[in-house]
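K.L.:
Dropping the sequence and predicted coords here.
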Amino acid sequence: MKRFLALTLLLVSVASAAWAQTALEQAENFYRQGKFSAALGIYESELKKVPNDPYLYYNIGNCYFKMGSRGLAIANYYRAFRLAPRDADIRHNLTLSLSSVGERLVPSGVPVVLHQAFYSLSYSELKGLLFALLWLFCALASLWLLKRKWGRMLAASAVILLLCAGWFYLRHTLQVEHLAVIAAPVAEIRSGPGTNFPASASLAQGHLITVEDAKDEWYEVIVKSQGLKGWVEKSAVEQI
């Protein structure tokens, strides 16, 4: 009976993997044929099974970009970038799509090399490194207290731990920031949460915004690239 159950589970897992591979191959074929909507449907269905796959987000972004939905393309490229920041294709497509709407991935005045170094690890990888360094520091501190040895190694580990903690703090600040993108063709920035408030500006799709507050069907947002602050309808925004 145990062998039968094991064999059944093995067959089910193999069949599931084969089905996933077939579905992705079908999506790639649709994409090559210019059937972007069909490919998008498959990628979004697969994403429900593997919600943290950066390459599914990347492919979804490609579909939206080809379909002319720059805002949704940028949102998905950004999700992919957060999960796999070292991937050159993800960085390139995100940079390209942002520049097409007048936005930048690398802040003005920051060297590209420094930005790449800052994002050389994903958020989860950086968190794991911080915990590993903390464990090493605690181990060395215990040995130093017991045997008064490896004092220099303890000091060096303390410096590295502090540097890593500062790096993680900066990344965490950006990670928890409520970043979003304008997904509607045009969104009006109003002085209050309602159409009865006057519009101070309008934004085309693709512009990055930071969500500060919410009320009813409206978000209070900041547009850093243009120095604007106001309220935008939720339906015009895609949160990242």
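P.N.:
Cool, got the structure.

K.L.:
C-alpha only now, for contacts and for neighbours.
P.N.:
Fine.

K.L.:
buried sites along the longest strand anywhere in the chain?
P.N.:
Longest strand in the chain, counting residues (DSSP state E): strand 208-215. Within strand 208-215, the residues scored as buried using 16 or more other C-alpha atoms under 10 Å are Leu208, Ile209, Thr210, Val211.

K.L.:
and the closest residue to the second one other than its chain neighbours, what is it in contact with?
P.N.:
Okay, so that is Ile209. Distances taken as C-alpha to C-alpha, 6 or more residues apart in numbering place Val223 nearest to Ile209, at 4.8 Å, with adjacent residues excluded. Counting by C-alpha atoms under 8 Å, 6 or more residues apart in numbering, Val223 makes contact with His207, Leu208, Ile209, Thr210, Lys229.

K.L.:
Comparison target, given below:
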Amino acid sequence: MKKYLFLLLLVGTTFYAQDVQKVFDSANELYQEENYEKAIDLYEDVERLNFTSSALFYNLGNAHYKLNQVGPAIFYYEKALQIDPNNEDVKNNLVFAKRLALDSIEELPQSFFQKIDSNYLKSLSYNEWAICAVIFTFLGSLFFVFFYFTYSSGTKRFFFVSSMFSFFLLFITLAITYQQFSNFSKYKEAIVFAEETSVMNAPTLNSEDLFTLHEGTKVMVLDTIDNWKKIKIADGKQGWIIGTEVKELN
């Protein structure tokens, strides 16, 4: 009985994957025909089926970019980079999309460690760092087994040093994985979707306006109260914005 249930599940999953691929291919055809609005509808159908990939978000970003929809274009390019941080095509298109955004915000100077984090550590997602940790665990264990069963002193020394070095790299990758996951969970990024919105000094409509943001600007979400979100922009300014006017990336 369990065997038949497994086969039914496998067949159902296969047909489901084929259906998703058909919708995705149809959306790609509509995009090639420059029917961007209908292509977006089909891409979003695929997304609603809980199918996510860098290619899907990249194509969604491209379709919105063709329609001059700056906020959604930047949003989906950023989503694509979360899955594949080293995708050069996405990075290049994101640069072009950001040029359409009205806000020009000068970023705060980064410290030495912040530069290392943004330039190197974030080149891999926390899931990819976790995979590195698993690889170093396997290598460290394998080298230790070789060390245990080898009798030549020179070879034994080589395997011992290799094993200790692998475990050392394991601890480093575990620390990086924890840091990246903690930052991902704690600091939520979002993209402004409203064409223009005011940032207030308190989460109420009658509070004072601090500054104005426009569609496509990336912000950090620090807190949420009712339908308000406390945000921080690249130059360090903070304030409250209506929650429906931004869309979180995480």
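P.N.:
Right, received. Where do you want to start? Note that the coordinates shown come from a computational prediction; the quantities given were computed from them, not determined experimentally.

K.L.:
one step back: once you map the contacts of Val223 of structure 1 onto structure 2, which are still in contact?
P.N.:
Contacts conserved in structure 2 for the contacts of Val223 of structure 1, using both residues aligned by TM-score structural alignment, their matches' C-alpha atoms under 8 Å: Leu208, Ile209, Thr210, Lys229.

K.L.:
Residue range in structure 2 corresponding to the strand or helix carrying the last one, please.
P.N.:
Taking DSSP states H and E as the criterion, the element that holds Lys229 of structure 1 is strand 228-233. Mapped onto structure 2 with TM-score structural alignment as the criterion, strand 228-233 of structure 1 occupies residues 237-242.

K.L.:
circling back: how much does the strand holding Lys229 of structure 1 stray from structure 2?
P.N.:
Superposing on structure 2 and averaging over aligned pairs (mean C-alpha distance after the TM-score superposition for structure 1), strand 228-233 of structure 1 comes out at 0.4 Å.

K.L.:
Next SSE downstream of that strand?
P.N.:
strand 237-239.

K.L.:
Just the element for the residue most central in space within structure 2, please.
P.N.:
For structure 2, the residue sitting closest to the mean C-alpha position, by C-alpha atoms, centre = their mean, is Gln82 at 1.8 Å. Secondary structure assignment for Gln82 of structure 2, by DSSP H and E: helix 70-83.

K.L.:
That helix maps to which residues in structure 1?
P.N.:
Under TM-score structural alignment, the match for helix 70-83 of structure 2 is residues 70-83.

K.L.:
Now do the helix holding Gln82 of structure 2: which elements does it pack against?
P.N.:
If you count contacts as 3 or more C-alpha pairs under 8 Å, 6 or more residues apart in numbering; DSSP states H and E, helix 70-83 of structure 2 packs onto helix 54-66, helix 88-100, strand 188-192.

K.L.:
angle of the last one against strand 238-242?
P.N.:
If I follow you right, that is strand 188-192 of structure 2. Per axes from the mean of the first three to the mean of the last three C-alpha atoms, to 10 degrees, the angle that strand 188-192 of structure 2 makes with strand 238-242 is 60 degrees.

K.L.:
matching residues in structure 1 for strand 188-192 of structure 2?
P.N.:
Using TM-score structural alignment, strand 188-192 of structure 2 pairs with 178-182 in structure 1.

K.L.:
In terms of secondary structure, what does the longest helix along structure 2 contact?
P.N.:
With secondary structure taken from DSSP state H, structure 2 has its longest helix at helix 153-186. The helices and strands touching helix 153-186 of structure 2, judged by 3+ C-alpha pairs under 8 Å, 6+ apart, are helix 126-149.

K.L.:
Let me know how buried Leu236 of structure 2 is, in neighbour terms.
P.N.:
In this structure residue 236 of structure 2 is Gly, not Leu. The number of residues packed near Gly236 of structure 2 is 12, by other C-alpha atoms under 10 Å.

K.L.:
What of His92 of structure 1?
P.N.:
With other C-alpha under 10 Å as criterion, His92 of structure 1 counts 14.

K.L.:
Then Leu105 of structure 1?
P.N.:
By other C-alpha under 10 Å, the residues close to Leu105 of structure 1 number 16.
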